[in-house]
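**Q** Okay, predicted coordinates and the sequence, questions at the end:
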Amino acid sequence: MSHSATGWVKLAKNSNTKFVACFTLPETKHVVSFAGKLEQPIETCECAQATLTYGDPKDLEGIHEVDHADFGSYLSFALDNSVRINGQLDNRVTSVHTRAKGSWIANDA
């Protein structure tokens, strides 16, 4: 069964490769973040309305490769464990297809 959560994705301040994505899981109200680094730099952008799609909450743990990180008018991340992060960027950027690596951080407070 597939689950989804809403959140946002931003580049870290003063960086064109480091990013953070933050989501609130509807089942538990816990906040999870995925932070990482893109292999190629991109233009400054953010996605205020991103969707996280995952099979099991345990999919949102540990370090993962982002096999496909696509930017343009939309953001699309495909992680190595079938987790997906998608959303329309707030501002269109030059199309970039790259890879990334990141880790999940859970905030149970």
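**A** Thanks, I have the structure now. No experiment lies behind these values; they were computed from the predicted model shown.
**Q** Going by C-alpha atoms from here, please, whenever you check contacts or count neighbours.
**A** Noted.
**Q** Tell me which other helices or strands whichever strand or helix holds Ala5 touches.
**A** Using DSSP states H and E, Ala5 sits in strand 3-11. Identification of packing neighbours for strand 3-11 by 3 or more Cα pairs under 8 Å, 6 or more residues apart in numbering; DSSP states H and E yields strand 18-24, strand 46-54.
**Q** this is the comparison structure:
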Amino acid sequence: MFRNNGNLTSQLNRKLELWRNVPSSEMNELGQYPIVETLIKTVWGGIIPQTGQLLSGRAADTTLSRTTHKIKVRYDSSILPSDWFVYGGSRYDILYILDPYLNHERLEIFCEVVV
């Protein structure tokens, strides 16, 4: 599915929603601005399941052992580790974000599926 042919556009075949917790613009009855889940934007990306070999032999509950999927998107500095993606009714919590080769071309975002 993902070939190393340098054509990033062909790999970005899914429309993903990027969500974030943000303070509400309306004050509640306690005089506070509650935190609400907000759709930030939609982005094109590719979802790559990680293999069981990546998960085996790691200490329990480490970031790497919790990684279930890798999401590739075009470089976007506004994506935060506290954000999450939604695709097909599944939520993908971001564990960490990698900018391969630091060339600001694409991001590889390692995620954990929340059931």
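**A** In hand now; what should we look at? The structure displayed is predicted, hence computed values, not measured ones.
**Q** Superposed, what's their TM-score?
**A** For this chain pair, the superposition-based TM-score is 0.29 by TM-score structural alignment, normalised by the length of structure 1; 51 aligned residues with a Cα RMSD of 4.0 Å.
**Q** what's the closest of the helices and strands packed on strand 3-11 of structure 1 to Val66 of structure 1?
**A** Closest to Val66 of structure 1 of the helices and strands packed on strand 3-11 of structure 1, according to Cα to Cα: strand 18-24, at 12.2 Å.
**Q** Just after that closest one, pick out the following helix or strand.
**A** strand 31-38.
**Q** got the contact list for the residue lying closest to Leu79 of structure 1 once chain neighbours are set aside?
**A** In space, and not counting its chain neighbours, Leu79 of structure 1 is closest to Val66: 4.3 Å by Cα to Cα, 6 or more residues apart in numbering. Val66 of structure 1 sits next to 77-80, 99-102 when contact means Cα atoms under 8 Å, 6 or more residues apart in numbering.
**Q** Quick check: what element follows the host helix or strand of Tyr92 of structure 2 along the chain?
**A** For Tyr92 of structure 2, the host element (DSSP H and E) is strand 90-98. Sequence-wise, the next helix or strand downstream of strand 90-98 of structure 2 (DSSP H and E) is strand 106-114.
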